[in-house]
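Colleague: could you work out the structure for the sequence below:
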Amino acid sequence: MSTEARNETDQYMNNLPRESKSEIRHHLHGHESISYGRPYFAILLAAFSSLGGYFFGYDQGVTGGVVVMSSFKNDFCVGVYGDERTCDLPIAGLPAGYRRFLVLFTLLYNVGCFLGSVFICSFVAEKFGRRSIIFTSAVLFLTGTSMVIFPPGGSKNIMILILIGRVVEGAGVGCSSFSCPLYASEIAPTNLRGMLSGFMQMTVVIGLFGANVVNLLLQSHKWGWRLSNGIILIAPITIIVGIFFCPETPRWLFQNKGRKAAEESLKRIRKTDNVTAELDAIADTVKEMGNEMPIKEFFTTKKVLERLGIGIGVHVLSQTTGINPIFVYGGIIYQSVLGNGILSLLILSGTVLLCTIPALFLFDRLGRRNLLMFGGIAMVGGHFVSATIFVSNCQVKRKLINDSAIIQEIVDCSGSSGTLMLVFTAIFVASFAISWGPISWIYAAEIFPLNVRSRAVSITTGSNWLTGIILSYILELIAPLGIHGIFYLFGSLTVLAVIFVYLFCPETKGILLEDIEETFDTFQLQNRTIIRILRQSFQRSNKTNM
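Modeller: Now for the predicted structure:
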């Protein structure tokens, strides 16, 4: 922050009415009187910044399909870990080295996402601005994807380079998953914040669906997996060029460049000169919160830690619903169940896309909290029914391959059982698309005060990817738990997610970012209906025993 800008901000703050420390409170900024001008430019900016979500979703979608492509197996399995026959076996029969490579291909990507979101995002976003971290995410993804698709296959040494590329690629996705909702939440009018912050999820699912369409078209091409991965490079190149035409967020500018710079940016975004009320609300928050909170104070302030716990909880539980393993390893699972993994993934990704479109209009109508709870309940049903269908109607037959020590598992589902499993998995992903998918990113980007927001969002985003690293090993659990066990596991974890939201997450719909502090202050755990009933029952029980 320049000395001149800091002096300008400090001078403005000195002219505001002062409160003693004991009198400092969270203001209701009267945002009903704020004029947001014409929203079309803010919508355009949110849509452009959400392109980072496109390569986020595309990479996840493309990975689930390419790992079952012959071109991928020919580059990384045939002649490296086995022959064509052994490289085409179901999961349990694949060569151990190749199966380990598949795990690392996903795991190291998630490691990169974690490193990018925790160790790169916060520093760049605070020091250089929200636009800079969007630019950084695109450069990292472009570099990492190039390292993955251009080297030849057939060599373990080259495979090491490709795995390093997956880390760099993941760092770009980690940065984009941090920067897109943060940028959108700070430029959006209050009444559109849920929708604009949810644009990233829209581009994620468009990328997911697009990847599966491309996989289906290129699955038999000799360069199929490379072409599928390469097409996405259009998105980061577009961001690298276009970000220079986007304004910085007024909230970051106010804190780092002063009120005048923030005012100019806000006028440009709102397409009106009447921005004084909104600037005053930002100023009040900067005054109350001060400059960026020191790292030691960050980890010792009770309210920050409580909010951090909620943000991390939402992100971790979003991952443990099983959505990423469904798309990353769903091709392998439904290849066993239905005999066509790529088509199954296309159906699932199409379901997500169709359901995300109406979801954009529900965030600011039905609210974040309601969608998380009721969407979560529907997700539980999808998982449990899929698992029960598999247990009731599918058999897993094991046999030795050519009298070798390799056991081949053949899944035999009677009648339409496999199709029904896919239907209820589609119900799960549809429910995720209108609830946990977009809202976990929206909610965690809007619940923190300005002076800790970038660091806190960085940590919560990192927790998402750290959970993704752990879930990368889910491929190794399919054999001991069975396909039905995986679905039961994720269904049970989703039950915990619904309970968590009920107990700890207040509604933030329609509340100015600067007013969210008061919302959390008035949301008390002891006021939840179930907690009151349990407390009253416990008190009655104690009186009876006395």
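Colleague: from now on I want contacts and neighbour counts done on CA atoms only, so please keep to that.
Modeller: Fine.
Colleague: which secondary structure element contains residue 410?
Modeller: Residue 410 belongs to strand 407-413 when elements are defined using DSSP states H and E.
Colleague: what residues of that strand count as buried?
Modeller: By 16 or more other Cα atoms under 10 Å, the buried positions in strand 407-413 come out as 407, 408, 409, 411, 412, 413.
Colleague: any idea where the helices of the stretch 51-200 of the chain begin and end?
Modeller: Taking DSSP state H, counting those that start in this stretch to define them, one finds helices in the stretch 51-200 of the chain at 51-66, 70-76, 84-87, 96-115, 121-128, 130-149, 156-187, 193-197, 199-218.
Colleague: tell me the most buried of these?
Modeller: Per-stretch averages of neighbours, counted by mean count of other Cα atoms under 10 Å, single out helix 193-197 among these, with a mean of 30.
Colleague: now for that one, which elements pack on it?
Modeller: On a contact count with 3 or more Cα pairs under 8 Å, 6 or more residues apart in numbering; DSSP states H and E, helix 193-197 meets helix 40-49, helix 156-187, helix 363-366, helix 436-446.
Colleague: can you redo these as a markdown table with distance to residue 135?
Modeller: Compiled in a markdown table, the helices and strands packed on helix 193-197 are given as follows (distance: least, Cα to Cα, whole Å):
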| stretch | distance to residue 135 |
| --- | --- |
| helix 40-49 | 10 |
| helix 156-187 | 9 |
| helix 363-366 | 28 |
| helix 436-446 | 19 |
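Colleague: to compare against the first, here's the next sequence to fold:
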Amino acid sequence: MKMEIKGDVEGGKHKGVREPLIGEKNKQLVNETKDYHHPWMVYFTTFIAVCGSFEFGVCVGYSSPTQDAIRKDLSLSLAEYSLFGSILTFGAMIGAITSGPIADLVGRKGAMRVSSAFCIAGWLVIYFSKGPIPLDIGRLATGYGMGVFSYVVPVFIAEIAPKERRGVLTTLNQFMIVIGGSTAFIFGTILSWRALSIIGLIPTAVLLLGLFFIPESPRWLAKRGLTKDFVAALQILHGKDADISQEAKEIQDYITSLEQLAKPKVLDLFQKRYLRSLTIGVGLMVCQQFGGINGVGFYASSIFDLAGFPSVTGTILFAILQIVITGVGAALIDKAGRKPLLLVSGSGLVTGSIFTAVAFYLKAHDLGVGAVPALALAGLLVYIGSFAIGMGAVPWVVMSEIFPVNIKGQAGSIATLVNWFGAWLCSYTFNFLMSWSSYGTFILYAAINALAILFIVVAVPETKGKSLEQLQAAINA
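Modeller: This next block holds a predicted model:
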């Protein structure tokens, strides 16, 4: 269906959305949110969305501080608890596969509601669990919700944010994941495991309530042919006195051009038209996960112990630095650009891996043993700081920007699935690799991160300062 935008939008100056344009349904939407008709609506909408990112972090961080208490209370073996911890990733893979189609079918807000429902159900099942089976079912459900959040939150933010602030707002996704994980770890040391599962309900409750007060993604509404809803949502986000005519026309024209194409199937994503964006999206997810982050992150405490550095001190420094540098990256992304941050991040990951490899090489060959703890600490802090400045958040930002709206669901699901598969593979193989060779493990990670730098230089474009339509048209021409 070809969309038409009538009234003042075509005329140039837009003095707000008038009743004849938005109709009764949209009049109600505008009236309900009239107090938010100013530019801060974008920030409020982003805040509501990243409650899903915070929930993501809580899900990931839950298992670490609760391990001893859950095993004791429910008499779980180490193997049973390991299944409980790892089944989260399998739930996330299922969530990744279905997240794109769900977000395309019921909207970005609808997908967040679905994800929240699974997380709420999962936490309640965990809270009432009396044995390993319901515990695993609850963990699987929260993993599914987490997998959907990992796709839909950055995509939604990218679609509602102005181009000059899109990077920093989308990066808040990763920042809130880190904050959520740290919150779970801290509260897990002072609360019972059942009480901590109730804490996991709070971000989803805030999200579900907030969804009543924010608009749907204008670009999703435009893709669905809901012209009046699309214009109303765009006006709400920009403010009642903002001129939205140019952006509305740009989105309309781009959607119209996409409607002339046949609806792509999964195999069509590998055609020349879409292959570049798919390669960039999937390639960045491979770079992010296969460089060792989940092995290092999940087992940081044991790495510090192995290197002879106090694990509690090392883990606290590790967590604090990750939070601080993620915030710095969010502040820089729209100024420095996506590609420079990725290159700096990749270079730091190589350096941190080499430092850590040298530390374990010295220990393995009984050379300069006194320097091993300090060198390992420096290597791991350089590693996590470098990951936080770019490779942690930027791949999600770029993924949310490069896919055209007609393939965003399918392509985004593939990229997210690759990410979660890489997360599982990295965490699963880490202990085996360390048993083979501690310094060899980090040499391998250094080599993979060096290849990631090469991929970024050759394949990844700079995306800052461009509208989604401009960017996607250039990449997928």
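Colleague: report how many residues lie close to residue 272 of the second structure.
Modeller: Residues near residue 272 of the second structure, counting by other Cα atoms under 10 Å, number 11.
Colleague: could you find the counterpart of it in the first structure?
Modeller: Under the alignment (TM-score structural alignment), residue 272 of the second structure pairs with residue 302 in the first structure.
Colleague: and the residue nearest the centre of the second structure, how far is that from residue 475 of the second structure?
Modeller: To find the centre residue of the second structure, average its C-alpha atoms and take the closest one (Cα atoms, centre = their mean): that gives residue 150, at 4.3 Å. Relative to residue 475 of the second structure, residue 150 of the second structure is positioned 23 Å away (Cα to Cα, to the nearest Å).
Colleague: residue 46 of the second structure touches residue 169, doesn't it?
Modeller: Yes. Counting by Cα atoms under 8 Å, residue 169 is a contact partner of residue 46 of the second structure at 7.0 Å.
Colleague: okay, and the common contacts of these two?
Modeller: When contacts are counted by Cα atoms under 8 Å, 6 or more residues apart in numbering, residue 46 of the second structure and residue 169 are jointly contacted by residue 157.
Colleague: please identify the helix or strand for residue 494 of the first structure.
Modeller: Counting by DSSP H and E, the secondary-structure element that holds residue 494 of the first structure is helix 474-504.
Colleague: what do we get in the first structure for the residue nearest to the centre of the second structure?
Modeller: So residue 150 of the second structure corresponds to residue 177, using TM-score structural alignment.
Colleague: who's in contact with that match?
Modeller: Residue 177 of the first structure makes contact with 52, 53, 56, 117, 461 under the criterion Cα under 8 Å, 6+ apart.
Colleague: gap between residue 200 of the first structure and residue 257 of the first structure?
Modeller: 27 Å.
Colleague: which other helices and strands does the next helix or strand after the strand holding residue 410 of the first structure contact?
Modeller: With elements assigned by DSSP H and E, the helix or strand that comes after strand 407-413 of the first structure is helix 417-433. Of the remaining helices and strands, those touching helix 417-433 of the first structure by 3+ Cα pairs under 8 Å, 6+ apart are helix 341-359, helix 368-393.
Colleague: what residues in the second structure pair up with the last one?
Modeller: Yep, that's helix 368-393 of the first structure we're talking about. Taking TM-score structural alignment as the measure, the second structure aligns residues 338-363 with helix 368-393 of the first structure.
Colleague: how big is the offset of that stretch relative to the first structure?
Modeller: Between stretch 338-363 of the second structure and its aligned partner residues in the first structure, the average distance after superposition works out to 1.1 Å, using mean Cα distance after the TM-score superposition for the first structure.
Colleague: now that stretch, how far from the centre of its chain.
Modeller: A distance of 23 Å separates the centroid of the chain from that of stretch 338-363 of the second structure, by Cα atoms, centre = their mean, to the nearest Å.
Colleague: one more: stretch 252-262 of the second structure?
Modeller: Stretch 252-262 of the second structure has its C-alpha centroid displaced from the chain centroid by 28 Å (Cα atoms, centre = their mean).
Colleague: and stretch 176-189 of the first structure, by the same measure?
Modeller: Computed by Cα atoms, centre = their mean, the separation of stretch 176-189 of the first structure from the middle of its chain amounts to 13 Å.
Colleague: do the same with stretch 449-468 of the first structure
Modeller: Using Cα atoms, centre = their mean, the mean C-alpha position of stretch 449-468 of the first structure is found 11 Å from that of the whole chain.
Colleague: just stretch 445-454 of the first structure next, same as before
Modeller: The gap between the average C-alpha position of stretch 445-454 of the first structure and the chain average comes to 17 Å, counting by Cα atoms, centre = their mean.
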